[in-house]
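Asks: no sequence on this one, just coordinates:
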């Protein structure tokens, strides 16, 4: 009897340690999540291209610096998006959208003149406002915990970029210089929300099951009290 109790207790611990990770790994991916990852990837590609172009064609050092920041940050953010898309077996677009390409071409047509800098800043102001709206929609309506976490990670970065180009005026001093993204930044963000809850559930469930098993064994071993 004691042996059967021990086997049951061990099984309870094993099951409690498996259930939560499986629930997280099996989280569904909605159409909203897929749209976010695809558009975020295209946005990152567009910002990287625009950043490189500003470094090459901008007249002011400020715009050149902002361009470098976009390349730096969106490269890191896109590493997260691509890693998550691969994990979810999603195929991402290979280039910016046709509209994004057209917008950059319009700015490039002004290269070599001060009009380039003004056009570049105005275009980036509008682009980052759209990206923030995309991010906020994912945070509000996304179903996949990691996709939502990726959006939360990206938001302060994109908001900082918007501050750097807000109103079509260059503000290089807004560069915070640190980005919580790249090499799984969205996973780090998830640690503060659903992932932490899942891990806590695993640990808590395991401890409860182990405690229950120990109590059962102790009860079986304890001699009956004689009154």
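Replies: Thanks, I have it. Quick caveat, the model's predicted, so the values are computed rather than measured.
Asks: contacts, neighbours, all on C-alpha from now
Replies: Will do.
Asks: mind listing what's buried along the helix or strand hosting residue 40?
Replies: Assigned by DSSP states H and E, residue 40 belongs to helix 31-57. By neighbour count with 16 or more other CA atoms under 10 Å, helix 31-57 contains the buried residues 32-34, 36-55, 57.
Asks: and what of stretch 61-70?
Replies: Those would be 62, 63, 64, 65, 66, 67, 68, 69, 70, for stretch 61-70 by 16+ other CA under 10 Å.
Asks: among the residues you listed, which lie within helices?
Replies: 62, 63, 64, 65, 66, 67, 68, 69, 70 (DSSP state H).
Asks: pretty sure the second one contacts residue 170?
Replies: Yep, that's residue 63 we're talking about. Yes: with contact defined as CA atoms under 8 Å, residue 63 counts as touching residue 170 (6.3 Å).
Asks: what do the two both touch?
Replies: Here residue 63 and residue 170 share the contacting residues residue 121, scored by CA atoms under 8 Å, 6 or more residues apart in numbering.
Asks: ok, now how distant is the spatially most central residue of the chain from residue 62?
Replies: For the chain, residue 150 is the residue whose C-alpha lies nearest the centre (CA atoms, centre = their mean; 1.2 Å). For residue 150, the distance to residue 62 equals 29 Å [CA to CA, to the nearest Å].
Asks: alright, now check it against this:
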């Protein structure tokens, strides 16, 4: 049963971090805009998933980790929103359908497996997020977006180090 939820998390994570391919014509489609939109949705996901973890995890250390991930994502998203405003990039105000799906997966994960599910899925999510960030650092040209990417990579590395203490 756990493997079914882990597979669902992998699928959701991959979809969450894929750049948006459909956008209104008025939206900028450059790499920096795509990165900021993806980072924003990733932050919305991390905030929601972290809050779910605070309520559902049985291990107090995992609950604290969920709270930390959510708080770090709130701070990162403030910077993402500010950069998007300065670059005239429109961000969705609500979580997209992929983020909503990931929230449903977290909510429906079995209680007995939740802590392990959180650690495993977060390890994958952070690894994929790091790839998205590195793409921005390689391809982006807007200083504001690149600064956020560098800051995000620092947070990802810290989170991965903590996840490593749980065997991931």
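Replies: The structure has been received and is ready for your questions. Since the structure is predicted, the reported quantities are computational estimates derived from the model, not experimental observations.
Asks: quick one on the thing from earlier: in TSV, list the ones in helices among the buried residues of stretch 61-70 of the first structure along with distance to residue 89 of the first structure.
Replies: As requested, these are exported to TSV (distance: CA to CA, whole Å):
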residue	distance to residue 89 of the first structure
62	40
63	37
64	37
65	36
66	34
67	32
68	31
69	30
70	27
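Asks: between those, which is nearest residue 94 of the first structure?
Replies: Nearest to residue 94 of the first structure among these: residue 70, at 18.8 Å, using CA to CA.
Asks: does that closest one touch residue 49 like I think?
Replies: No: if you go by CA under 8 Å, residue 70 of the first structure and residue 49 don't touch, sitting 9.0 Å apart.
Asks: quick one, helices of the first structure?
Replies: Using DSSP H, helices in the first structure cover 2-25, 31-57, 61-87, 98-108, 114-141, 145-165, 185-190, 194-221.
Asks: buried residues, the first one. List them.
Replies: The neighbour-count check on helix 2-25 of the first structure (16+ other CA under 10 Å) flags 9, 10, 12, 13, 14, 16, 17, 20, 21, 24 as buried.
Asks: same check, this time on stretch 198-218 of the first structure
Replies: 198, 199, 201, 202, 203, 205, 206, 209, 210, 213.
Asks: how about stretch 98-106 of the second structure?
Replies: Residues of stretch 98-106 of the second structure classed as buried: 98, 99, 100, 101, 102, 103, 105, 106 (neighbour count, 16+ other CA under 10 Å).
Asks: mean per-residue distance, that stretch to the first structure?
Replies: Compared with the first structure after fitting, stretch 98-106 of the second structure has a mean deviation of 2.3 Å; criterion: mean CA distance after the TM-score superposition for the first structure.
Asks: swap in stretch 147-154 of the second structure?
Replies: Relative to the first structure, stretch 147-154 of the second structure is 1.1 Å off (mean CA distance after the TM-score superposition for the first structure).
Asks: and what of stretch 157-164 of the second structure?
Replies: Its matched residues in the first structure lie on average 2.1 Å from stretch 157-164 of the second structure after superposition (mean CA distance after the TM-score superposition for the first structure).
Asks: residues in contact with that stretch?
Replies: Applying CA under 8 Å, 6+ apart, the contact partners of stretch 157-164 of the second structure are 69, 119, 122, 123, 126, 168.
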